[in-house]
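1. after the sequence you'll find the predicted model.
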Amino acid sequence: MPNHSPFKQLSFPSIKSQQFELKDESTIPDGEALKVKEWEVGMFIDEVAASQGIKIRRRPPTGPPLHYVGPFEFRLQNEGNTPRNILEEIVWHKDVEVSKMKEKKPLPSLKKMLDNAPPARDFIGALKEANSRTGFPGLIAEVKKASPSRGVLREDFDPVQIAKAYEKGGAACLSVLTDEKYFQCPLLCKEFVLDAWQLFYARAKGADAILLIAAVLPDLDIKYMIKICKLLRLTALVEVHDEREMDRVLEIEGIELVGINNRDLGTFEVDLGNTKKLLEGERGEKIRQKGITVVGESGLFTPDDIAYVQDAGVQALLDYGDNGYWHRVEFNCILDP
């Protein structure tokens, strides 16, 4: 009996080259289209990730860890089920969280919410304007209460007050985890994105930009999500950590904003030399030819740090504020969050 399934007839390489293409880029895919994409990712995510050097696993390989039954047994039974670093732990939790959120707010309901979302603001334009006007990198000031590396940054956390202070202080854009309140600055929804559903959710909540992490997402996921972002008028900030991730990203069409994170994912150590290394030579030339705006991320604590990454080719900064302060070069002052 002939097999009529289009998926079973495709070999892994053909799926790898075709799986995330949108046939009509002028329309937003429906829920069934996203389900097909998720099925394809689930079938080949490990192979795709391994081929691209991605070390962050999307979910535990054999399901959730078993109950603790003693050190020796636990280690044997759960070695593969234990997150290898903090980012992998976050991704595993996020995978479960997103699945639950999708059940509560399926894609059709998000599409209805899009009708009431405010128009998307020009995220990259705001960064370029600030850079041109001041001669310094445009600042994406981040609003957050805690970080994996530093813990709680401020107990009396008032995100609205902090965001207004950043905006008043001259931040070009804001990076937030939740954006129930709207400001004049374009908003980056800083999230661990694993699923295209999150893009719809972010835009429906008023986000103007979204973060895509190359250490987590295979190229085909990034390509697919870039196309969805363009349909939704979302700016995609694609984050890289090393040469291989940068090389992967530079081969993807449609990317306009790349962030270089100077923090090592395994050790949390910061090296600003990472930015310079990734912007030298042929990579730097390709970035300039493509007109990509580069954002410096992590380890920016002093004006000298900012001058260093600016000289390397950075036009914008995403200040995570892990040291507890925000550095505003434009006004030569420091804002205490």
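-> Arrived safely, thanks for sending. Numbers count the residues shown, from 1 in each chain.

2. could you use CA atoms for every contact and neighbour count after this?
-> Will do.

3. contacts only, for Val258.
-> Counting by CA atoms under 8 Å, 6 or more residues apart in numbering, Val258 touches 237-240, 292-295.

4. state the helix or strand in which it lies.
-> strand 257-261 (DSSP states H and E).

5. the helix or strand following that strand - contacts with which helices or strands?
-> Once strand 257-261 ends, the next helix or strand along the chain (criterion: DSSP H and E) is helix 273-278. Counting contacts by 3 or more CA pairs under 8 Å, 6 or more residues apart in numbering; DSSP states H and E, helix 273-278 packs against strand 257-261, helix 303-312.

6. related to what we said a few turns ago, neighbour-wise, which of the contacts of Val258 leads?
-> Highest neighbour count within the contacts of Val258: Val295, with 28 neighbours (other CA atoms under 10 Å).

7. where does that residue land in three-state SS?
-> strand (DSSP: H, G, I helix; E, B strand; the rest coil).

8. contacting residues around the residue nearest to Ala312 when sequence neighbours are not counted?
-> With sequence-adjacent residues excluded and distances taken as CA to CA, 6 or more residues apart in numbering, Ala312 is closest to Lys276, at 5.1 Å. For Lys276, the contacting residues are 309, 312-313, by CA under 8 Å, 6+ apart.

9. buried ones among those?
-> The neighbour-count criterion (16 or more other CA atoms under 10 Å) marks 309, 312-313 among these as buried.

10. gap between the strand holding Val258 and the chain center?
-> 9 Å (CA atoms, centre = their mean, to the nearest Å).

11. can you redo the contacts of Val258 as TSV with distance to Leu272?
-> Putting those into TSV (distance: CA to CA, whole Å) gives the following:
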residue	distance to Leu272
Leu237	19
Val238	18
Glu239	15
Val240	14
Ile292	20
Thr293	18
Val294	14
Val295	13
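
12. A further structure is provided below for comparison with the first:
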Amino acid sequence: MLSELLAGAIADAELRRQDRPYSVVEAAALARPAAIDALSALAPAERVKIIAEVKRASPSRGTLAEIRDPAALAVSYEFGGASAISVLTEGRRFLGSLADLEQVRSAVSVPVLRKDFIGDPYQVLEARAAGADLVLLIVAALDQATLVSLHDLVRELGMTALVETHSADEVDRALDLGAGLVGVNARDLSTFDLDQDLFGRLADRIPSGVVRVAESAVKSAADVAHYRAAGADVVLVGEALVTSDPIRTLTEFLAV
């Protein structure tokens, strides 16, 4: 599944590139105002922080919410206390787009994450051109040379990479990059199975100077508390927010 998602995302980017060449997107990326410092926004604090996700669908759950106005949803997330907004921009299975990200960026003042299957420098430039402050890099999807190259580009553009891992080896690869923001995803992107205890098993491998993000398997405040107790500085939440009253849910989650 992960290979399929990555290949599809790169193929879609190549189609966009035919209409908007690399040089045009690069110029747009460089013309953007400086990215917001996401590491400061997500730095460890007395209480857990939340990255709230604009997410219409997923391969494992199908359609979750229509979300006609992603900007309005993002505004409610910011009002509810989210420290950053994640926007799914993958179109085939998650029904997202770069237009969603652009709308969200124009409506909120907190950092915005482009959450997609990134494997080509063009996609990183697209992210900055659309206003992203963070870009997701999935260790399992990339060989180390490509991961290093993309991570370097993210930094050169002034953004922050959320480097996502699923195993001890992948955490070590993320740390070898010098990643300042490391996520552990409870969902295996090959099988889509969930293991909520994976974060706890890997958290001690992530040093205190690195922001630790727990991803997936969050349905309730108890799930947030579970991750917080295991050492999460930040929890990324999508489905639980788009299928409920987001402000009320964020209030409950942030009380942990």
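-> Thanks, I have the structure now. Here the structure is a predicted model, which is why all the values come from computation and not from measurement.

13. which residue in the second structure lines up with Leu212 of the first structure?
-> Matched by TM-score structural alignment, Leu212 of the first structure corresponds to Leu137 in the second structure.

14. thinking again about what came up before, which one in the second structure is aligned with the residue nearest to Ala312 of the first structure?
-> Per TM-score structural alignment, Lys276 of the first structure is aligned with Gly200.

15. one more: Leu234 of the first structure?
-> Checking TM-score structural alignment: Leu234 of the first structure goes with Met159.

16. also Pro106 of the first structure?
-> Using TM-score structural alignment as the criterion, Pro106 of the first structure maps onto Pro21 of the second structure.

17. gap between its match and Glu126 of the second structure?
-> 11 Å (CA to CA, to the nearest Å).

18. okay, buried residues for the helix ranked longest in the second structure please.
-> Criterion DSSP state H: the longest helix present in the second structure is helix 2-19. Neighbour-count burial for helix 2-19 of the second structure flags 2, 5-10, 13-14, 17 (criterion: 16+ other CA under 10 Å).

19. so what does that helix touch, helix or strand wise?
-> Judged by 3+ CA pairs under 8 Å, 6+ apart, helix 2-19 of the second structure is in contact with helix 121-129.

20. what about the helix it packs on, how far off from the first structure?
-> Taken over the aligned residues, the distance from helix 121-129 of the second structure to the first structure averages 0.9 Å (mean CA distance after the TM-score superposition for the first structure).

21. which of the residues in that helix are buried?
-> Buried positions in helix 121-129 of the second structure, judged by neighbour count with 16+ other CA under 10 Å: 121-129.

22. from the residues you listed, pick the one nearest Val218 of the second structure.
-> Ala127 (26.1 Å; CA to CA).

23. give the equivalent position in the first structure for the closest one.
-> So, by TM-score structural alignment, Ala127 of the second structure is matched to Ala202.

24. neighbours of the nearest residue to its match once chain neighbours are set aside, how many?
-> Taking CA to CA, 6+ apart, and ignoring the residues beside it in sequence, Ala202 of the first structure has Cys189 as its nearest neighbour in space, at 6.6 Å. Neighbour count of Cys189 of the first structure, defined by other CA under 10 Å: 26.

25. contacting residues for Cys189 of the first structure?
-> Taking CA under 8 Å, 6+ apart as the test, what Cys189 of the first structure contacts is 175-179, 202, 207-211.

26. distance of it relative to Phe200 of the first structure?
-> In terms of CA to CA, Cys189 of the first structure sits 12 Å off from Phe200 of the first structure.

27. what does Leu335 of the first structure give?
-> Separation of Leu335 of the first structure from Phe200 of the first structure (CA to CA): 33 Å.

28. over to Asn131 of the first structure?
-> Distance from Asn131 of the first structure to Phe200 of the first structure, by CA to CA: 29 Å.

29. show me the contacts for the nearest residue to Asp120 of the second structure once chain neighbours are set aside.
-> What sits nearest to Asp120 of the second structure in space, not counting adjacent residues and going by CA to CA, 6+ apart, is Ile10, at 6.8 Å. When contacts are counted by CA under 8 Å, 6+ apart, Ile10 of the second structure touches 117-120, 123.
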